[in-house]
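Below is the sequence, then the predicted model.
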Amino acid sequence: MQSPASDLDQNWWRDAVIYQVYPRSFADGNGDGMGDLRGVTSRLDYLKDLGVDAVWLSPFYRSPQADAGYDVSDYREVDPSFGTLADFDEMLRAAHALQLRIIVDLVPNHTSDEHKWFVEARQAAPGSAARERYIFREGKGENGELPPNNWQSIFGGDAWTRLIEPDGTPGQWYLHLFDTKQPDLNWENPEVWAEMESVLRFWLDRGVDGFRVDVAHGMVKAEGLPDWAGAAAMVEGEQADAEDAGDAEAVAEGHMNPPSPFFDQEGVHEIYRAWNKVLKEYDGDRMLVAEAWVEPVERLVRYIRPDEMQQAFNFEFLLAGWDAQRMATAISGSLAAVESVGAPSTWVMSNHDTVRHTSRYGLSVPTSFPKGISPEQEQPDEALGLRRARAAAAVMLALPGSAYIYQGDELGLPEHTTLAADFRQDPAFARTKGAETGRDGCRVPLPWYADEANYGFSHGNADPAEPWLPQPEAFARYAADQQDGTAGSTLELYRSALELRAEYRLGAGTLNWAAVHDPAAGVLAFENNGVLVMTNFSEQPVALPAELLENHAVRLRSESSALLGEKLAANSTIWLA
């Protein structure tokens, strides 16, 4: 099927602004308390008015929902909780009619244990073709009672689970780098390759414009599955940075010493070269974006060489936090690295796996990266975090390349930091027995109308069910209807920034650090296509050269009070042109 958007500019993804929809929490079309595809369709005009170019949908496939849909039991069906294939097709048609592209999630590292392949594998004998689709091994010990190696799950606990064979005896072990209900596929098996390429074509034929690839640095494991002395984690970062930020677990698992045997293996690039060829069979310049927590950035950009993927998420920028030097370093390093392979950079501050940046920036250490925030932990300064988040958004949306907005970022939504343990559903919370708070706090359903039940999440339904996760009372003041048309609101700030970004073609521009750039003093300043962007990361106003204000007009302020005479206020950003 031809994408209705295919007549637009080629290489659209190089400077696109892409909005992440987490379907279960975006909009509830039928009133059952769970977001769905009809809800997404009902809000496409809102996204068009916001000024984004594309929408990325987190998984909506048939799934037992053990990990919020990242445990797929059928890659070609819509889960009934989200609707039907007909609902998807209608959403896609409506999006393309608005010239919004649609990117869907692809989960190729693992399936659900309820996928037909794994159901077959459970019933099949060791060494059978059914078991060869996954990673089964005999256990160690006298009777095979020990796991095949010492790998630990990203979600906590062993990465191996032992099967009980059909005759009731303990049998082989299977690998699951995540939950026990997410067995890893065996990418050494040609049948796995062929099946995933078939899945790509199924959705490309329906007209999707691209794929976000989950755990794109996974799939291929080191030969022999050797033991490993490192700590399993999705988030990478320098050990010192992690410790300084108060999160010693946020360490580089891919490039520690020794390197990880299950992430960033050379073989993944062969997969993406093959997928690149599949996408080129279709018109409309379809794209792949990698979720690859890989460092240093020089290794990350190997995923976006000309014959592989088009984009990779820039997690170095996300992890920089509220700090001028760290953010400037992330920007410079990222732009230099992507230039080496002729690809665009991407910029993102939050997603469905991270504490919202509005809350992270409000912590006493605003460069920290906690794995969730519980009522017992430090509570962020909500007002300060929002002020900094608005200033950071004005930086991100002025950078050359492609920008990603997580749903609710444009409303300034904070993390739900007081969510009771009884409501938490993240498998990481259960598998670590609460030691890891988990990701539920950033996944709370959006507020659309302050005075409606569920804050309008189930708008249009007479007697809606309670949302799948409870919303905090604070969401009322962040509701979209309270911000729509309200001067100075975060929603209007995003709309203005996106309009100016398009007017000045900032996504296609070139960054040059300005003369007033001084990260050591807390000032980040750069020029891009005739726009001068200045941010004050410090807690004190900073003086601006008089000629700047004399020779430029202020086009954007992150706060109405961002300019104090000839000074840039604390925690503020301005655009001058």
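Structure's in. What do you need? Residues are numbered from 1 along each chain as shown.

C-alpha only now, for contacts and for neighbours.
Noted.

Without its sequence neighbours, what residue ends up closest to residue 523?
With Cα to Cα, 6 or more residues apart in numbering as the criterion, residue 523 has its nearest non-adjacent residue at 4.9 Å, and that residue is residue 536.

then this one, side by side with the first:
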Amino acid sequence: MTVTSAKLDLSQTGTTLHRGATDSAWWRSAVIYQIYPRSWADAKGGGVGDLKGITSRLPYLHDLGIDAVWLSPFYTSPQADAGYDVADYRDIDPIFGTLDDAKSLVTQAHSLGLRIIVDLVPNHSSDEHEWFKAALAAEPGSPERDLYMFREGKGENGEEPPNNWQSVFGGPAWTRVTEADGQPGQWYLHLFDPKQPDFNWQNPRVREEFESILKFWLDIGVDGFRVDVAHGLIKQEGLPDWTGAMNMLDLTDMEKQHPPMWDQDGVHEIYRDWRAILDSYNTTGDDSKDRIMCAEAWVDPPSRAAAFVRPDEFHQAFNFDFLQGAWRAEDLREVIEKSYAANDSVGAPTTWVLSNHDVVRHASRLGLPIGRPRPNGIGADDEQPDAVVGLRRARAATTLMLALPGGSYLYQGEELGLPDHTSMPDEFRQDPTFARTGGKELGRDGCRVPMAWEKDSPAFGFNTTGETWLPQPEVYGSLAVDQQDGVEDSTLELYRTLLRIRRERDLGEGSIVELDSPADTVVFRVECRAEQTYVAVNLGSDPFELSSGATVLVSSEPGVTTTLPTDTAVWFTA
């Protein structure tokens, strides 16, 4: 390979993309770690993770250097969608433990300086929720049915669904019920699984109930909420037909036309009321105790996403454009520029993310050919990612992400470089998407596999029995925590170093300047408290030289001093 002769010109003024916030509220620059409770640590040994298991592993997260923990749902649930089908929002499902276990977890986390963010699922409940059971028993037009989206069908005898909407998980978004007289009756809307009926958010009682749920968990001491399907609560009046795609994770159609089930303006009134509740729990003059909300809002363009983080609504919203961006310099530059422009226009931090429980892990995703659409799961019969290239790019992408001012979210196990389970036999799959599409969409099981703690222990240390609700791939053994802890240049130690330097240099609170750089590279200067930190990423095929006098602070690949190899990122001073 040749080395590009051009060097970085660090004397250039550059283009300022974002100026650091004047306040230092913790959530503006927080690094938040997502735990998928089913797959983190299993204290009982039954094969499903639990709250006591999470509590036992909190010191690991403290040592990693994160600020807060986001927990996916642990509420009472029949687990039709792994807990995103909630039957009781004020209690813990027995597979995870008890309400006392949850309280203990919050207390232990706070003692370690960690905050706890819990998932809230307001778009739909389980069909086993007491409200929905009462709605099924009640008559059409009753107050009980008005809590959900019940409608009369079309056709001579109501035999056709009220509209043509399809479920995100595949198949129709409507299910017909059998009435008390044994005859087919009304239809109810479920944008996801039939066991997840959508609430009617035009009903004041629904709004009152969720305000009460917020207060319940705030009184227990949680530090905030990640709100599931935050863009879906309000549907367009009249529920008109929709011919676009229903995959919530694909923003393509949203760019062309506005879907009637997503991102309706009426959702913002709801979140302004919620923000007022959270603010009422804050301590005046102490923003370190702010209670926060983060929106899962798959919307486009960025200006629509920014509407969710106006000063009186959410504190954060996931940057899914960044997650979905191709591994190309021009794509990275564009999404970073647009993200800062949109969020700065409303005074909100940009919140970066690369992996979560709904997408193929970036250690696998980035090992696929550049520019391909992001798959909804990878199976044994699919083209397999290049594991070496994928991990190399994943380490570089994270090195870039953690240098960017704003907040960042990490997904459990990414600090180990865990890939998706791309060879999982189909008989183990549990994602409702797999069943409802007849296997055409594999779904999200591959990214939800239990964590790897110890190479030579049962279930790689997930528990002591070896039972796991999803099978773990063999490669997880060599990537387990005990194989990387204290090992120089391991992915775990890279994350620890990145998080330590990020905190020491206050990178999350800084201003960021984009610099001109050689083709297929991106270079930024982050300025905070009179310090300048440079981050450079090489996405091209040839190495290039850093500027003379550069002092490397950390690099995504070992041995970087003056020359930056391909698929590598570096932080340095000059």
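Structure received. Keep in mind that what you see is a predicted model, and the values were worked out from it rather than measured.

Next, the TM-score between them, please.
After superposition, the two chains reach a TM-score of 0.93 (TM-score structural alignment, normalised by the length of structure 2), with 541 aligned residues with a Cα RMSD of 1.1 Å.

thinking again about what came up before, separation between the aligned residue in structure 2 for the residue nearest to residue 523 of structure 1 and residue 396 of structure 2?
Under the alignment (TM-score structural alignment), residue 536 of structure 1 pairs with residue 538 of structure 2. Per Cα to Cα, to the nearest Å, residue 538 of structure 2 is found 9 Å from residue 396 of structure 2.

and the match of residue 536 of structure 1, what does it touch?
520-522, 544, 564-569 (Cα atoms under 8 Å, 6 or more residues apart in numbering).

now do residue 117 of structure 2
68-71, 222-226.

After the helix or strand hosting it, heading C-terminal, what element do we hit next?
Assigned by DSSP states H and E, residue 117 of structure 2 belongs to strand 115-120. The helix or strand immediately downstream of strand 115-120 of structure 2 is helix 130-137, counting by DSSP H and E.

and for that following helix, what are the contacting residues?
By Cα under 8 Å, 6+ apart, helix 130-137 of structure 2 touches 87, 126-127, 142, 144-145, 147-148, 177, 179-180, 197.

Please pull up the equivalent of residue 175 of structure 1 in structure 2.
Matched to structure 2 by TM-score structural alignment, residue 175 of structure 1 sits across from residue 189.

re earlier: show me whatever sits in contact with both of residue 538 and residue 396 of structure 2.
Counting by Cα under 8 Å, 6+ apart, the shared contacts of residue 538 of structure 2 and residue 396 are 567-569.

ok, of those, which one's closest to residue 114 of structure 2?
residue 569 (28.5 Å; Cα to Cα).

Residue in structure 1 paired with that closest one?
So, by TM-score structural alignment, residue 569 of structure 2 is matched to residue 573.

Would you enumerate the residues in contact with that match?
Residue 573 of structure 1 sits in contact with 391-392, 394-395, 533-536, 557-559, 562, where contact means Cα under 8 Å, 6+ apart.

Equivalent analysis for residue 211 of structure 1, please.
103-106, 287-289.

about what we covered before: still touching in structure 1? Go through the contacts of residue 538 of structure 2.
Contacts conserved in structure 1 for the contacts of residue 538 of structure 2, using both residues aligned by TM-score structural alignment, their matches' Cα atoms under 8 Å: 520-522, 544, 564-569.

Compare those and tell me which has the most neighbours.
residue 569 (28 neighbours; other Cα atoms under 10 Å).

Mind checking what secondary structure that residue has?
Assigned with DSSP: H, G, I helix; E, B strand; the rest coil, residue 569 of structure 2 falls in the strand class.

The one 3 residues further on now?
Per three-state DSSP, the secondary structure class of residue 572 of structure 2 is strand.

From residue 424 of structure 1, how far out is residue 274 of structure 1?
Distance, residue 274 of structure 1 to residue 424 of structure 1, by Cα to Cα: 39 Å.

The two: which has the busier surroundings?
In terms of neighbours (other Cα under 10 Å), residue 424 is the more surrounded of residue 274 of structure 1 and residue 424; the figures are 19 against 14.
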